[in-house]
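Colleague: Quick one, what's the 3D model for this:
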Amino acid sequence: MDILQFLIVIGVLVLLVKPLGSYVYHVYSNEPNRTDRIFGWADRIIYRVIGLKNRSGMTWKKYALSFLLTNIVLVALSYLILRLQGGLPGNPNNIGGMEQTLSFNTVISFITNTNLQHYSGETGLSYFSQMAVIMMMMFTSAATGFSVAIAFIRGLTSKGTTIGNFFEDFVKSHTRIFLPLAVLVTLVLVALNVPQTFDPNITATTLEGATQSIAIGPVASLESIKHLGTNGGGFFGVNSAHPFENPNPLTNVIEILSMWALPAALPYAYGRFAKNRKQGWVVFSAMMTLFLVFLATVYTAELNGNPALNNLGVDASQGSMEGKEVRFGIAQSALFTAVTTAATTGTVNNMHDTLTPIGGLVPLAEMMLNVVFGGKGVGLVNMLMYAILGVFIAGLMVGRTPEFLGRKIEPREMRLIAIAILAHPFIILVPTAIAFLTDLGQGAITNPGFHGISQVLYEYTSSAANNGSGFEGLADNTPFWNITTGLVMLFGRYISMIAMLAVAGSLVRKQPVPETSGTFRTDNVLFTGILVGTVLIIGALTFLPAVVLGPIAEHLTLR
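Modeller: Here you go, the predicted structure:
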């Protein structure tokens, strides 16, 4: 029965890839199509309001500067709202302003599409802040990532000299992708009993006669963009484990598909841009191969239960249910865990801190690799980066000048790719080491020993991968953790994005090289294997020692 659940969800996803990928291609192809007749009027109004008269293509530097300045303005506005929310409207529960380091962490978290939460949503934010800051940045951060991914694809596949116009891509991402889908998913969730209201908290009388305050609010609308934008920040502190956010197995599947469908469709859109759909299916196949390995690992680990409890003779026939909701069970919890970290969403329907050591290794490893579908554009861009690296290595092995999609790969591109590859482990491992060397870092660890290492490693890995989920046993709402994870989220988001835009800008200016019989093919099963192997080898070389000290050591000691 569990395997059947997996097959149905994955089957629905695969059926969505082609139509959704084609739709994404038409949105950003800048060629006349049906989406213009449906959404063109809204785009034109927005262009007129923001004064965008000239939508000509940009160089990579202008594109990068445009999205950076846009993000800076949004960060400044959001920081002020969080600090002043106690005196702003839309606050029926009279929640005060947010502390300064927590405000810094929160705005950085949401503008970088990380949505790491060092606060509890129902007690830390007013309704106005939930909408004007959290939901607003869920849209804009997803639109920014999507736009950069499309610009990178254009750099690899276009025969022009520019990578597009950021503001045009940014507007289209809202009007033609996220807003329509968010409205649709919101209506479905409301129909399935997810709250959507501006009423204050409900005061109820318990069976013992005491009074209890039950938090409600505009939950369904936040849930929709939270998953569609691979954001992950929950309206409630326990996220999608809360019965108001995720009441039943059907809403669980809808949320899984919402966060998975667009990242899975992007490789197909890439194949359409490349005029070779096999290119897209190769990337998709590599991602799916890695995902299935991780899903099988976490499901098997949780199904077999905790080795320490098994050795005591405790009945483990139901698997390890610690930290999981009974309404989801092992299968839906394991699938959600694998998808949320594959798609770098960060939403959780179970507590990752209570997973078995090998089960907890899966979300950690997916975020370390950061290519298994990934968030809005991140997974595809990173996988294409590894594809270029794989072509370069294969070219060196056979003595040929490496080419990718008809363009020569030269030292400049490889230096930029090396920066992007090395920056990820650097901003994870260095802060992790610093946390263990200081009392400020060690004081947050609630579970000493190997699991404590996993808690700290997971926190910085989640921040660097812009995922946002956490081993929630870590006491992380302190100035040390707010500031350090905030900086890691910034570096994790913008170093790789800028480096990859520079690669796109370099490649788009090159004259295509005609394909010959000696050209190394990148649209077949062999290259799928090379791509998967490159990802695993680089990942093992950079992260295996740290993983051995954490979840693997914990697993061995439990046995």
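
Colleague: going forward, measure contacts and count neighbours with C-alpha atoms only.
Modeller: Noted.

Colleague: who's in contact with the residue nearest to the spatial centre of the chain?
Modeller: With distances taken as CA atoms, centre = their mean, the residue of the chain nearest its centroid is T344 (2.4 Å). By CA atoms under 8 Å, 6 or more residues apart in numbering, the contact list for T344 reads T114, T230, N231, M367, N370, G374, G375, A465, N466, N467, G468.

Colleague: Also F39?
Modeller: By CA under 8 Å, 6+ apart, the contact list for F39 reads T175, R176.

Colleague: Next SSE downstream of the helix or strand hosting it?
Modeller: Using DSSP states H and E, F39 falls within helix 34-50. Counting by DSSP H and E, the element after helix 34-50 in chain order, helix or strand, is helix 60-84.

Colleague: Contacts for that following helix, please.
Modeller: Residues outside helix 60-84 that contact it (CA under 8 Å, 6+ apart) are 88, 96-100, 103-104, 107-108, 111, 125, 129, 132-133, 137, 144, 162-167, 498, 501-502, 504-505.

Colleague: and it, how far out from the chain's middle?
Modeller: Helix 60-84 sits 20 Å away from the centroid of its parent chain (CA atoms, centre = their mean, to the nearest Å).

Colleague: can you check stretch 452-467 too?
Modeller: The answer for stretch 452-467 is 14 Å, by CA atoms, centre = their mean.

Colleague: list the buried ones in it?
Modeller: 452-467 (16 or more other CA atoms under 10 Å).

Colleague: How about stretch 82-102?
Modeller: Those would be 82-83, 85-86, 90-91, 93-98, 101-102, for stretch 82-102 by 16+ other CA under 10 Å.

Colleague: would TSV of the residues you listed with secondary structure and distance to I421 be doable?
Modeller: Formatted as TSV, the buried residues of stretch 82-102 follow (DSSP: H, G, I helix; E, B strand; the rest coil; distance: CA to CA, whole Å):
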residue	secondary structure	distance to I421
L82	helix	34
R83	helix	36
Q85	helix	39
G86	helix	42
G90	coil	43
N91	coil	44
N93	coil	45
N94	coil	45
I95	coil	42
G96	coil	41
G97	coil	39
M98	coil	35
T101	helix	29
L102	helix	29
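
Colleague: In JSON lines, list these along with distance to I38.
Modeller: JSON lines is the format used below for these (distance: CA to CA, whole Å):
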{"residue": "L82", "distance to I38": "36"}
{"residue": "R83", "distance to I38": "39"}
{"residue": "Q85", "distance to I38": "37"}
{"residue": "G86", "distance to I38": "41"}
{"residue": "G90", "distance to I38": "33"}
{"residue": "N91", "distance to I38": "36"}
{"residue": "N93", "distance to I38": "40"}
{"residue": "N94", "distance to I38": "42"}
{"residue": "I95", "distance to I38": "41"}
{"residue": "G96", "distance to I38": "43"}
{"residue": "G97", "distance to I38": "41"}
{"residue": "M98", "distance to I38": "41"}
{"residue": "T101", "distance to I38": "43"}
{"residue": "L102", "distance to I38": "41"}
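
Colleague: One more sequence to fold, the one below, so I can look at both together:
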Amino acid sequence: MNIIFLESILMLVVVISTLALLMKPLGLHMFNAFEGNKTYLDFFGKPMMRIYSLMIGKNINENQTAKSYFISLMMFSLISIFVLFLVLKFQSYLPLNPNHIVNMSWDQALNTAVSFVTNTNWQSYSGETGVSYFSQMAGLAVQNFLSAAVGISVAIVLLRSLKKDRNDIGNFWYDLGISVFYILLPLSIIVSLIFVCLGIPQNIDPNTLAHTISQGEQVITQGPIASQESIKSIGTNGGGFFNANSAHPFENPNAITNFIQVISILLIPCAFTYLLGKYTNKLKLGWLIFGIMSFLFIISYSVMSMSELHLLKDSTTHFLSNFYESNSTISNMEGKDVRFGIIHSTIYNTASTAASDGGVNSFMDSYTPIGGMMALINMATGEIIYGGVGAGLYGMLMYVILAVFIGSLMIGRIPSFLGKRIDGKDMKLAMLSIIVPPCLVLIFTALTMVLPEYKNALTNEGAHGFTEILYAFTSASNNNGSAFAGLSSNTIYFNTTLALCMFLGRFVSIFAVIFIAHNFINRKNVRINTTNDIQVTSFVFSILLLFTIVVIGALTFFPALSIGPLLDNFSY
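Modeller: Sure thing, here's the model as predicted:
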């Protein structure tokens, strides 16, 4: 059996097994933290929460209405965008700028501010030359924590609405604090220390000018990299300290750090599936959702890996037999680091595009058309294959609600989910959450393609050039942040349109989720007959849910994929 085949199977087994082992203890810790139960981190979290409560001057234990919760979240996010915009626009006048980084233009500062506040982390700048150390630490790293905490908070709101003994939405400021001080910050400290031990730099020194043996000069960029790298992965942010992101040896030195980053990206999203089981008192449901996510992840990773190994290039051959006979000489190593090779590159990029992270350790523009298409599909499904922290779970639950509605109508029953009646308002909100990102993608991709100046931003023509545009708006609208790297996006047009897609793709979905939770809570005292409910923990329902995800994704994006990566594949 070929060594590459064994390596790919072993990689999947190790990654999914590690996630399955870690998701329960982390999920249980998250449940206890949000429910006010005793945890092992109370010695750290409780003092921080008291200081935090005094700083914001609000009673964080007072329950809010759905409207108040959403307004608090939006005001916090808008203020965050404004403050980060000012930091980036005037960074040359701020401290901790030993490399004398200049101010960003207004459109790039706006794009970057919206990007990091929406947990997208799209970068139209080069990290080592575009932002100062102060901007990295006080601006971008802070938003890496806060934007991830917002996603976690929204998911917790939806889970509370499914808990039988909870009749409240909760408090946004409380949820935000718990997310940061009990989950994101402790994990980031641990991972940062591990990264420093494994060779990732952490300092505030200026760039080093090195003299090479060929009598040349080389500028070596340093900085607070380890701390940025840890929350970049744990918060499914993806914004790299360097332009090369995790392909840079300072961000990702070896296969061990690569594996840790993959696990860090997927850990909290997986823990949320166990958290779903705890809140609904149906652990089987949590494991079923984890199984569906893992199934889709395995398919995506397998197809991407086989494509990069050139096993799918000739459709007349049997790819499985080729897998046994293949060797590294036929692999597509363009855009990939020799430290990682095909398998470590595709597992990372599958994780990052499936989990709303956006980090890369190899470059999608150099992938085969089918390999790049799998990354597109991961994002186009709404990034519910694990998904972002919090966002992945509430995105998946929107599909669950849709599948329950479809299944109930097919068999002539009144739609209900875990004893909660699903009515027209819920379906409108769920469909709003599911449909808005694809609409943004397709509308802005079509608009961009008819503008004559779009060609100036492309490094490729034809189907591949179209894919670069499609990928950019898919990444922005689904809050991923990865790019094909062949698109010169630092223009007023792209900075503003992508920022708009990021903003609407994030907050329209959040609006829908919070008010669905509000509807569920208001129906808790309404008794309905649940004996005829669709069994959401059954194998039949899991098949229905899979088909709902695939069919909606296929019907929405298949025409665009046909004239993009699929057409590119036929001319490849």
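
Colleague: returning to what we had before: what's the residue nearest to the centre of the first structure aligned with over in the second structure?
Modeller: Using TM-score structural alignment, the partner of T344 of the first structure in the second structure is S356.

Colleague: and its match, how far is that from T120 of the second structure?
Modeller: 7 Å (CA to CA, to the nearest Å).

Colleague: residue in the first structure matching M75 of the second structure?
Modeller: By TM-score structural alignment, M75 of the second structure lines up with L69 in the first structure.

Colleague: Run a quick neighbour tally on that match.
Modeller: 11 (other CA atoms under 10 Å).

Colleague: Could you do I8 of the first structure as well?
Modeller: Counted by other CA under 10 Å, the residues lying close to I8 of the first structure total 12.

Colleague: three-state assignment of it?
Modeller: helix (DSSP: H, G, I helix; E, B strand; the rest coil).

Colleague: Next: T516 of the first structure.
Modeller: T516 of the first structure - assigned by three-state DSSP - is coil.

Colleague: So what's the residue count around it?
Modeller: Counted with other CA under 10 Å, T516 of the first structure comes out at 7.

Colleague: contacting residues around the aligned partner of M368 of the first structure in the second structure?
Modeller: In the second structure, the residue matched to M368 of the first structure (TM-score structural alignment) is A380. Residues in contact with A380 of the second structure (CA under 8 Å, 6+ apart) are P438, T474, N478, G553, F557.

Colleague: just checking, the first one is part of a helix?
Modeller: It stands for P438 of the second structure. Yes. Assigned with three-state DSSP, P438 of the second structure falls within a helix.

Colleague: which residue lines up with it in the first structure?
Modeller: Applying TM-score structural alignment, one finds that P438 of the second structure aligns to P425 in the first structure.

Colleague: How many neighbouring residues does the residue lying closest to K159 of the first structure once chain neighbours are set aside have?
Modeller: Nearest residue to K159 of the first structure in three dimensions, chain neighbours excluded: V508, at 6.8 Å (CA to CA, 6 or more residues apart in numbering). Neighbour count of V508 of the first structure, defined by other CA under 10 Å: 25.

Colleague: Just to check, V508 of the first structure is in contact with S158?
Modeller: Yes. With contacts counted by CA atoms under 8 Å, V508 of the first structure reaches S158, the gap being 6.4 Å.

Colleague: Name all residues that make contact with the match of P438 of the second structure.
Modeller: Contacts for P425 of the first structure (CA under 8 Å, 6+ apart) come out as M368, T542, F543.

Colleague: what do you get for D337 of the second structure?
Modeller: D337 of the second structure makes contact with A247, S345, N361, S362, according to CA under 8 Å, 6+ apart.

Colleague: What's the match for it in the first structure?
Modeller: Aligned counterpart of D337 of the second structure in the first structure: E325 (TM-score structural alignment).

Colleague: quick one: that match and N349 of the first structure, what's the gap?
Modeller: Taken as CA to CA, the span from E325 of the first structure to N349 of the first structure is 7 Å.

Colleague: what do you get for L82 of the first structure?
Modeller: 27 Å.

Colleague: which residue sits closest to M104 of the second structure, ignoring its sequence neighbours?
Modeller: K89 (5.1 Å).

Colleague: Alignment lookup: the one you found to the first structure.
Modeller: Aligned partner of K89 of the second structure by TM-score structural alignment: R83.

Colleague: any idea how far V17 of the first structure is from its match?
Modeller: With the distance defined as CA to CA, R83 of the first structure ends up 42 Å from V17 of the first structure.

Colleague: and the counterpart of T537 of the second structure in the first structure, what does it touch?
Modeller: Aligned counterpart of T537 of the second structure in the first structure: D523 (TM-score structural alignment). Residues near D523 of the first structure by CA under 8 Å, 6+ apart: K278, Q279, V282.

Colleague: residues contacting the first one?
Modeller: To tie it back to what came earlier, the one meant is K278 of the first structure. G271, D523, N524.

Colleague: Please say which position in the second structure L536 of the first structure maps to.
Modeller: L536 of the first structure maps onto V550 in the second structure, by TM-score structural alignment.

Colleague: Distance check, that match against K420 of the second structure.
Modeller: The value you get for V550 of the second structure to K420 of the second structure, if CA to CA is used, is 25 Å.

Colleague: Also V303 of the second structure?
Modeller: Distance from V303 of the second structure to K420 of the second structure, by CA to CA: 38 Å.

Colleague: do G564 of the second structure as well
Modeller: Counting by CA to CA, the gap from G564 of the second structure to K420 of the second structure is 41 Å.

Colleague: now do F507 of the second structure
Modeller: 24 Å.

Colleague: who has more neighbours, these two?
Modeller: More crowded of F507 of the second structure and K420, by other CA under 10 Å: K420, with 22 against 17.

Colleague: Assess the claim that the more buried one and N525 are in contact.
Modeller: No. Under the criterion of CA under 8 Å, K420 of the second structure is not in contact with N525, lying 9.9 Å apart.

Colleague: still on that earlier bit, show the contacting residues for the match of L536 of the first structure.
Modeller: T381.

Colleague: how about a cut-off of 10 Å?
Modeller: Counting by CA atoms under 10 Å, 6 or more residues apart in numbering, V550 of the second structure touches L296, I377, T381, L544, T556.

Colleague: Tell me if T522 of the first structure really is in a strand.
Modeller: No. Assigned with three-state DSSP, T522 of the first structure falls outside any strand and is coil.

Colleague: Roughly how far does the residue lying closest to it once chain neighbours are set aside sit from A269 of the first structure?
Modeller: Leaving aside its sequence neighbours, T522 of the first structure sits nearest to Q279 (CA to CA, 6+ apart; 6.8 Å). Using CA to CA, we find Q279 of the first structure at a distance of 10 Å from A269 of the first structure.
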